[in-house]
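Undergrad: Structure for the following, please:
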Amino acid sequence: MSNWIDIAALQDIPQRGARMVKTAHGCVAVFRTGEDEIYALDNACPHKAGPLAEGIVHGKAVTCPLHNWVISLETGLAQGADEGQVATHPARVEGGRILLDITCLRAKAVA
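TA: Now for the predicted structure:
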């Protein structure tokens, strides 16, 4: 069962940009690529919990602003690092609005 919530207009996030969204179940970084693809990840880098929404978006990755770890927007995996992964969350654009599936966030909050 999916629980999609409307979090923003697509135009609210610049291309190659991000926004941090606070939900009742945690903070999520929502990214928009140069090709208008939308991705959502937990907002904390697996290295030292750097704020990924403040990072630099390039291609389908974000570089953490604290220590330059590169995180895949598609998988949440840290690239070139020994270990580390950020939880990803389903997101989509519908009618110019960004929707986030909070099912995963709810499950994490219960665990």
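Undergrad: rest of the way, CA atoms for contacts and neighbours
TA: Noted.
Undergrad: What helices and strands are in contact with the strand or helix carrying residue 29?
TA: Using DSSP states H and E, residue 29 sits in strand 26-32. Packing partners of strand 26-32 (3 or more C-alpha pairs under 8 Å, 6 or more residues apart in numbering; DSSP states H and E): strand 17-23, strand 38-42.
Undergrad: Quick one: closest of those strands to residue 57.
TA: Of all the helices and strands packed on strand 26-32, the one in closest proximity to residue 57, counting by C-alpha to C-alpha, is strand 17-23 (6.0 Å).
Undergrad: which non-adjacent residue is nearest residue 80?
TA: Nearest residue to residue 80, sequence neighbours excluded (C-alpha to C-alpha, 6 or more residues apart in numbering): residue 70, at 7.6 Å.
Undergrad: Please generate a structure for the following sequence too, so the two can be compared:
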Amino acid sequence: MNQWKVICRVDDIPVLGARIVQRDGKVAVAIFRNSEDKIFALLDQCPHKGGPLSQGIVFGEKVACPLHNWNIELGSGCATAPDEGCTQRFAVHIEDGDVALDVQELAAA
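TA: Take a look at the predicted model:
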């Protein structure tokens, strides 16, 4: 059973952008919002060279890593072919405009 922690409001995340959730001693989580107001959460680290995905360009349901332009699927965290590799995906819960993430996933390494 998920325990949800409200992080922000949907409107706090820029359209086609991201918001960062810092975690003690761990890589941050990036919460993305696409043009259809769909919300996704990924570890803020490209599987290629660790680039900050939160600084990438969101298009459709993907984000382009700002370092080497790898396209990462927001729903799965996986790179699109021909690139390979995945970054951690986080469960997202939206209720009444609040964006919440799973407490246990946030605490995990």
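Undergrad: Do you know the score for how well these two fit?
TA: After superposition, the two chains reach a TM-score (TM-score structural alignment, normalised by the length of structure 2) of 0.90; 108 aligned residues with a C-alpha RMSD of 1.4 Å.
Undergrad: about what we covered before: neighbours around the residue nearest to residue 80 of structure 1, how many?
TA: By other C-alpha atoms under 10 Å, the residues close to residue 70 of structure 1 number 23.
Undergrad: what do you get for residue 105 of structure 1?
TA: Counted with other C-alpha under 10 Å, residue 105 of structure 1 comes out at 19.
Undergrad: quick revisit: show me which residues of the strand holding residue 29 of structure 1 are buried.
TA: By neighbour count on 16 or more other C-alpha atoms under 10 Å, the buried set for strand 26-32 of structure 1 is 27, 28, 29, 30, 31, 32.
Undergrad: before we move on, what about stretch 80-93 of structure 2?
TA: So for stretch 80-93 of structure 2, counting by 16+ other C-alpha under 10 Å, buried means 86, 87, 88, 89, 90, 91, 92, 93.
Undergrad: any idea how far residue 6 of structure 1 lies from residue 44 of structure 1?
TA: Remark: distance between residue 6 of structure 1 and residue 44 of structure 1 (C-alpha to C-alpha, to the nearest Å) = 22 Å.
Undergrad: neighbour-wise, which of those two wins?
TA: Per other C-alpha under 10 Å, whichever of residue 6 of structure 1 and residue 44 has more neighbours is residue 44, with 19 against 14.
Undergrad: Can you tell me what that one aligns to in structure 2?
TA: Aligned by TM-score structural alignment, residue 44 of structure 1 pairs with residue 45 of structure 2.
Undergrad: coming back round to it: surely the residue nearest to residue 80 of structure 1 and residue 58 touch.
TA: No. Assessed by C-alpha atoms under 8 Å, residue 70 of structure 1 is found out of contact with residue 58, at 9.6 Å.
Undergrad: Run through the strands of structure 2 in chain order.
TA: With DSSP state E, the ranges of strands along structure 2 come out as 4-9, 17-23, 26-33, 39-43, 57-59, 62-64, 71-73, 89-90, 92-95, 98-102.
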